[in-house]
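Participant: what follows is a predicted structure for the sequence shown.
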Amino acid sequence: MSLIFQSNLPIDMTRERALPGVQPLDMSDWLHVDDAYGAQMAERMRLMECRLDDVRAQCVDAREPVREALALIVEQLGTMNGFQRSGDHMLCPDGRRVSLIGEPLCVIGALIQEDVCILQKPVGAEEHSLSAAILCFPANWTLAEKFAHPMGRIHQPVDSYDSNMQRRVQRLCDGLQVGRPLWRFNHGHAGPELFAPRAERDFDEGEASAVRNFLRAERQSLIRLPQSGAILFSIHTYIVRQ
């Protein structure tokens, strides 16, 4: 399979920040369309056709948050160059005409480069859990192993995600307010393939990629959905040559 690269990283993703590295997000800068849009979307469509069970998961309780997330995404795309809505369809920058009627997670996956996860905090629980996702471009993790688990369990193989970091992340999730979204970025060690799952038993946080002439980075956004109260966590994957 051919590799897909962007020409460069956004400038605000080139300066390292202390963990967890969150900063305010201007919603006009939430969803990105870059020079890899067409190629990444073709790969997303291929994965959703051939490996749907590997890239999509949803709890029953996540139905309303997922629908709310799709409505927010469609609203946002209406403000962006390259997208044009016509009734129940969206014309995308690569010329595809995507129906907005269908399984919401799959519609999301067909519209935007970002992977989307839904985080919900069950009544009485101490942490948010991953209740739904369309995850075509995992970097060293597998959706089936993380789905429906709380944040601490999700990050269990990561040594740097200690009890202190777990508390900080949960405070961040608890304190996230409607209308005050946040974003962060990371630079990862996964290979140059966009679909790069890895089982927990094979995880090695310190492992450097065998391919050293590229950089993989994720732009992650956190948005509190106003109706359901769930958190929309989006991930835009960049892979650039060095």
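Facilitator: Noted; the coordinates are in hand. Numbering: from 1, shown residues only.
Participant: rest of the way, CA atoms for contacts and neighbours
Facilitator: Fine.
Participant: how many neighbours does the closest residue to residue 30 other than its chain neighbours have?
Facilitator: Using CA to CA, 6 or more residues apart in numbering and skipping residues adjacent in sequence, the residue nearest residue 30 is residue 221, 7.3 Å away. Around residue 221 there are 25 other residues, counting by other CA atoms under 10 Å.
Participant: correct me, but residue 221 touches residue 180?
Facilitator: No - counting by CA atoms under 8 Å, residue 221 does not reach residue 180; the two are 11.1 Å apart.
Participant: if we can go back for a sec, and what about the residue nearest to residue 30, helix, strand or coil?
Facilitator: With DSSP: H, G, I helix; E, B strand; the rest coil as the basis, residue 221 sits in strand.
Participant: thinking again about what came up before, need the residues touching each of residue 221 and residue 180.
Facilitator: residue 25 (CA atoms under 8 Å, 6 or more residues apart in numbering).
Participant: how about residue 211, nearest residue that isn't a chain neighbour?
Facilitator: residue 191 (7.0 Å).
Participant: mind checking how far the one you found is from residue 237?
Facilitator: Distance, residue 191 to residue 237, by CA to CA, to the nearest Å: 12 Å.
Participant: comparing the two, which shows the higher neighbour count?
Facilitator: Applying other CA under 10 Å to residue 191 and residue 237 shows that residue 237 carries more neighbours, namely 23 against 20.
Participant: tell me the spacing between that one and residue 32.
Facilitator: 10 Å.
Participant: overlap of the contact sets of the two?
Facilitator: 113-114.
Participant: ok, residue 230 touching residue 118?
Facilitator: Yes - using CA under 8 Å, residue 230 makes contact with residue 118 at a distance of 6.8 Å.
Participant: what is in contact with these two at once?
Facilitator: residue 65.
Participant: residue 218 belongs to a strand?
Facilitator: Yes - under three-state DSSP, residue 218 falls within a strand.
Participant: any idea how far it is from residue 129?
Facilitator: 20 Å.
Participant: same check, this time on residue 66
Facilitator: From residue 66 to residue 129 the distance is 14 Å (CA to CA).
Participant: of those two, who's got more company?
Facilitator: residue 66 (26 against 22).
Participant: residue boundaries of the helices in the protein?
Facilitator: Taking DSSP state H to define them, one finds helices in the chain at 37-50, 52-55, 63-77, 104-111, 143-146, 151-154, 163-175.
Participant: pick the most buried one from those.
Facilitator: Stretch with highest mean neighbour count among the helices of the chain: helix 104-111 (a mean of 22; mean count of other CA atoms under 10 Å).
Participant: by contact count, what packs against that one?
Facilitator: helix 37-50, helix 63-77, strand 97-99, strand 129-134 (3 or more CA pairs under 8 Å, 6 or more residues apart in numbering; DSSP states H and E).
Participant: including distance to residue 197, could the ones you listed go into CSV?
Facilitator: Shown next, in CSV, are these (distance: least, CA to CA, whole Å):
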stretch, distance to residue 197
helix 37-50, 13
helix 63-77, 23
strand 97-99, 27
strand 129-134, 14
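Participant: put this next to the previous one:
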Amino acid sequence: MTAILQTQIPYNPLASQRLPGIKPLPVADWLRSDDAFGDQMAERERLLDTARDKVLMLDEGGRPAAEELLERVLAHLYPGAEDQVQRPDGVTVRIDWQDPLGTLGRITQQDFCILEKPEGAAEHVLTGAVLCFPASWTLSEKFMRPLIAIHVPVDSYDANIAARVQRLFDGVQVDRPLWRFNALWYHDPMLHQPRSADAPREQPRSEEAGFMRSETQSILRLPRTRAVVFSIHTFVLSRADVLRQWQQDEQDIETV
């Protein structure tokens, strides 16, 4: 399968940041498209058609939040849409309210995870997701699990980081989303890369890897259900494009 690559990214993925690296996000910037939109959407549709049970899961208790999320995304990207939307690549998609996450997977470039905090619980739980582009994790292993279990086996996700992330999920306010990014070097540029938590993990040396994979991750509070939405916009760039953009950014800073 041909690699689907962006040629640029709206931030410097090589910039160092302290975990969890959270920043305020203007609501207008919550969902964006980029130069790989058409190709990524075609891959999302292929996965939803051929591997739906692997890339989409929804607990019935999470359905109200999934429906509210679809309402929010339609209002944000396709205001006034009723029965169908026309994507930026010209493809028309029918809005199916019986399949809110499936519809979301076909109309936006982002993956979505819905996390809800049961009454009396200490952590948010993953009650639904459309995850076409997992980066070395498997949805079936994380579905209906709390935040700490979701982040196994991330070495940097220690008790201190776990407590800080839970506070962010507890405290994020309606219409005041937050965002962060990660960035890792990969040998394999494929977007759909599920991996079991127990499977060995490739750790390529940065100077040898040919691709940079970076996720723009945001958290947003839904006003009605109070669920927290974790959205993921995946960028995969060639090493040459990453370094070219970084060098241009450095030159721009020097000329200011």
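Facilitator: Looks like it arrived, so ask away. Only a predicted model underlies this, so the values are computations on that prediction, with no experimental measurement involved.
Participant: what TM-score comes out when they're superposed?
Facilitator: In this superposition the chains share a TM-score of 0.93, using TM-score structural alignment, normalised by the length of structure 1; 236 aligned residues with a CA RMSD of 1.7 Å.
Participant: quick one on the thing from earlier: and of the helices of structure 1, who's closest to residue 19 of structure 1?
Facilitator: helix 163-175 (8.6 Å; CA to CA).
Participant: packing partners of the closest one?
Facilitator: Checking 3+ CA pairs under 8 Å, 6+ apart, helix 163-175 of structure 1 ends up next to no helix or strand.
Participant: counterpart of it in structure 2, which residues?
Facilitator: Using TM-score structural alignment, helix 163-175 of structure 1 corresponds to residues 159-171 of structure 2.
Participant: for stretch 212-230 of structure 1, same thing?
Facilitator: The aligned range for stretch 212-230 of structure 1 in structure 2 is 209-227, by TM-score structural alignment.
Participant: where exactly do the strands run in the stretch 151-256 of structure 2?
Facilitator: For the stretch 151-256 of structure 2, applying DSSP state E, counting those that start in this stretch gives strands covering 178-186, 211-221, 228-238.
Participant: quick one: which of the ones you listed is nearest residue 130 of structure 2?
Facilitator: Taking CA to CA as the criterion, strand 228-238 is the member of the strands of the stretch 151-256 of structure 2 that comes nearest to residue 130 of structure 2, at 9.7 Å.
Participant: average offset of that closest one relative to structure 1?
Facilitator: Once the two models are superposed, strand 228-238 of structure 2 sits on average 0.4 Å from its counterpart in structure 1 (mean CA distance after the TM-score superposition for structure 1).
Participant: check the offset of that strand from the chain's centre.
Facilitator: Remark: strand 228-238 of structure 2 is offset 4 Å from the chain centroid, using CA atoms, centre = their mean, to the nearest Å.
Participant: what does that strand contact?
Facilitator: Residues from elsewhere that reach strand 228-238 of structure 2, judged by CA under 8 Å, 6+ apart: 4-9, 69, 109-116, 133, 169, 189, 191, 210-222.
Participant: what angle do that strand and strand 211-221 make?
Facilitator: Angle, strand 228-238 of structure 2 to strand 211-221, by axes from the mean of the first three to the mean of the last three CA atoms, to 10 degrees: 160 degrees.
Participant: can you tell me what sits against the match of helix 163-175 of structure 1?
Facilitator: For stretch 159-171 of structure 2, using CA under 8 Å, 6+ apart, the contacting residues are 19-20, 123-124, 147-148, 219, 228.
Participant: mind checking how far residue 118 of structure 2 is from residue 124 of structure 2?
Facilitator: Distance from residue 118 of structure 2 to residue 124 of structure 2, by CA to CA: 7 Å.
Participant: ok, now residue 81 of structure 2?
Facilitator: Counting by CA to CA, the gap from residue 81 of structure 2 to residue 124 of structure 2 is 31 Å.
Participant: neighbour count winner among those two?
Facilitator: Taking other CA under 10 Å, residue 81 of structure 2 and residue 124 do not tie; residue 124 has more neighbours (21 against 13).
Participant: show me what contacts the closest residue to that one other than its chain neighbours?
Facilitator: Take residue 124 of structure 2 and drop its neighbours on the chain: the residue closest to it by CA to CA, 6+ apart is residue 117, 4.2 Å away. By CA under 8 Å, 6+ apart, residue 117 of structure 2 lies in contact with 123-125, 227.
Participant: aligned partner of residue 117 of structure 2 in structure 1?
Facilitator: Match for residue 117 of structure 2 (TM-score structural alignment): residue 121.
Participant: what of residue 195 of structure 2?
Facilitator: Checking TM-score structural alignment: residue 195 of structure 2 goes with residue 198.
Participant: I figured that match hits residue 141, correct?
Facilitator: Yes - using CA under 8 Å, residue 198 of structure 1 is in contact with residue 141, at 4.7 Å.
Participant: which of the two has more neighbours?
Facilitator: Counted by other CA under 10 Å, residue 198 of structure 1 and residue 141 do not tie: residue 141 has more neighbours, with 20 against 17.
Participant: quick one on the thing from earlier: how near is the match of residue 195 of structure 2 to residue 26 of structure 1?
Facilitator: Residue 198 of structure 1 is 33 Å from residue 26 of structure 1, by CA to CA.
Participant: what sits against the residue nearest to residue 211 of structure 1?
Facilitator: Applying CA under 8 Å, 6+ apart, the residues near residue 191 of structure 1 are 139, 209-211, 216.
Participant: measure it to residue 31 of structure 1 for me?
Facilitator: Distance from residue 191 of structure 1 to residue 31 of structure 1, by CA to CA: 24 Å.
Participant: same question, residue 129 of structure 1
Facilitator: Separation of residue 129 of structure 1 from residue 31 of structure 1 (CA to CA): 23 Å.
Participant: ok, and the closest non-adjacent residue to residue 246 of structure 2?
Facilitator: In this structure, residue 246 of structure 2 finds its nearest non-sequential neighbour in residue 12, 6.4 Å apart by CA to CA, 6+ apart.
Participant: I figured residue 36 of structure 2 hits residue 3, correct?
Facilitator: No - counting by CA under 8 Å, residue 36 of structure 2 does not reach residue 3; the two are 10.7 Å apart.
Participant: of these two, which one has the most company?
Facilitator: Set residue 36 of structure 2 next to residue 3 and count neighbours by other CA under 10 Å: residue 36 wins out with 16 against 13.
Participant: what sits against that one?
Facilitator: Residue 36 of structure 2 touches 4-6, counting by CA under 8 Å, 6+ apart.
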